[in-house]
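1. give me the fold of what follows.
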Amino acid sequence: MPRVIVTAGAAGGLERSRKFLAAKAPEAAKRAGQAIQRQLLLLETVPEIGRPLPDMPELRELPVAFGDSGYVALYRYEPTSDAVYVLAFRHQREAGY
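-> Sure thing, here's the model as predicted:
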């Protein structure tokens, strides 16, 4: 089972998203955190679940449904080291990582 490693860049995106939502709706922020955690845990059992990026197929995006839109985690699966590296995290309405 691959281990999921959240990089500093992804942790920053997660924290930014949490703070933004918590300022408006603390209970929604808690539910969003639970939804995000559930999706990231999926990577331990199904590391290739995300959609590959067209121009960089070694990278994948994992959508996290929440509310009207949701979030996206950018990650790379390294089968040789049996690890999934979550590289970035953003709200779906944000542009780029």
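
2. can we go C-alpha only for contacts and neighbour counts from here?
-> OK.

3. could you identify the longest helix within this protein?
-> Assignment by DSSP state H gives helix 26-45 as the longest helix of the chain.

4. mind giving me the packing neighbours of that one?
-> strand 3-6, helix 8-24, strand 59-66 (3 or more Cα pairs under 8 Å, 6 or more residues apart in numbering; DSSP states H and E).

5. turn these into a markdown table, including distance to Arg90.
-> As requested, the helices and strands packed on helix 26-45 are arranged in a markdown table below (distance: least, Cα to Cα, whole Å):
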| stretch | distance to Arg90 |
| --- | --- |
| strand 3-6 | 13 |
| helix 8-24 | 6 |
| strand 59-66 | 10 |
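
6. one more, so I can put them side by side:
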Amino acid sequence: MTRLIRSELIKSVLAEMDRVWGPDGFGGELEAYGWLQEHFGITEEEDVQWQDVLSDWAGTLAEDTTDLDEDEKKQVTAFLQDDSVVTVFLETLLQRYKSSDRTYSR
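-> Predicted coordinates for the structure are as follows:
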């Protein structure tokens, strides 16, 4: 997969997140994670993977993974280096966000 495809998918997911979460964005609160899983089928673990993809894309992965141990860092790196897995992950995430027109109300 080219970085362009990954970039386009990331931008599409970000647009859907803006629609769903509004101007305040997704804060990662327990209640919001429950709502996200209930209405879009997205788990907290999948959101953490999304954050890794986003950090990698933004060039901040090294500083965003300082709290991980070496095995966890290796897992994140292996995931991010497998273009086909990341593409499927992003396509699935995008499809789930598009599966409902619900928006989160605070």
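
7. where does the TM-score land?
-> Here the TM-score for the pair of chains, by TM-score structural alignment, normalised by the length of structure 1, is 0.36; 58 aligned residues with a Cα RMSD of 4.3 Å.

8. residues in contact with Pro63 of structure 1?
-> Gly50, Gly70, Tyr71, Val72, Ala73 (Cα atoms under 8 Å, 6 or more residues apart in numbering).

9. how far off centre is the next helix or strand after the longest helix of structure 1?
-> Sequence order places strand 51-52 as the next helix or strand after helix 26-45 of structure 1, per DSSP states H and E. Centre-to-centre, strand 51-52 of structure 1 and its host chain are 13 Å apart (Cα atoms, centre = their mean, to the nearest Å).

10. contacts for strand 51-52 of structure 1, please.
-> Glu58, Leu59, Arg60, Glu61, Leu62.

11. top of the contacts of Pro63 of structure 1 by neighbour count?
-> Among those, Ala73 has the most neighbours (other Cα atoms under 10 Å), with 24 neighbours.

12. that one touches Glu61, doesn't it?
-> Yes: using Cα atoms under 8 Å, Ala73 of structure 1 is in contact with Glu61, at 5.6 Å.

13. which SSE is Thr77 of structure 2 in?
-> Using DSSP H and E, the element containing Thr77 of structure 2 is helix 70-81.

14. what residues sit buried inside that helix?
-> Lys73, Val76, Phe79, Leu80 (16 or more other Cα atoms under 10 Å).

15. between those residues, which is closest to Met17 of structure 2?
-> Distance to Met17 of structure 2, by Cα to Cα, is smallest for Leu80 among these, at 20.8 Å.
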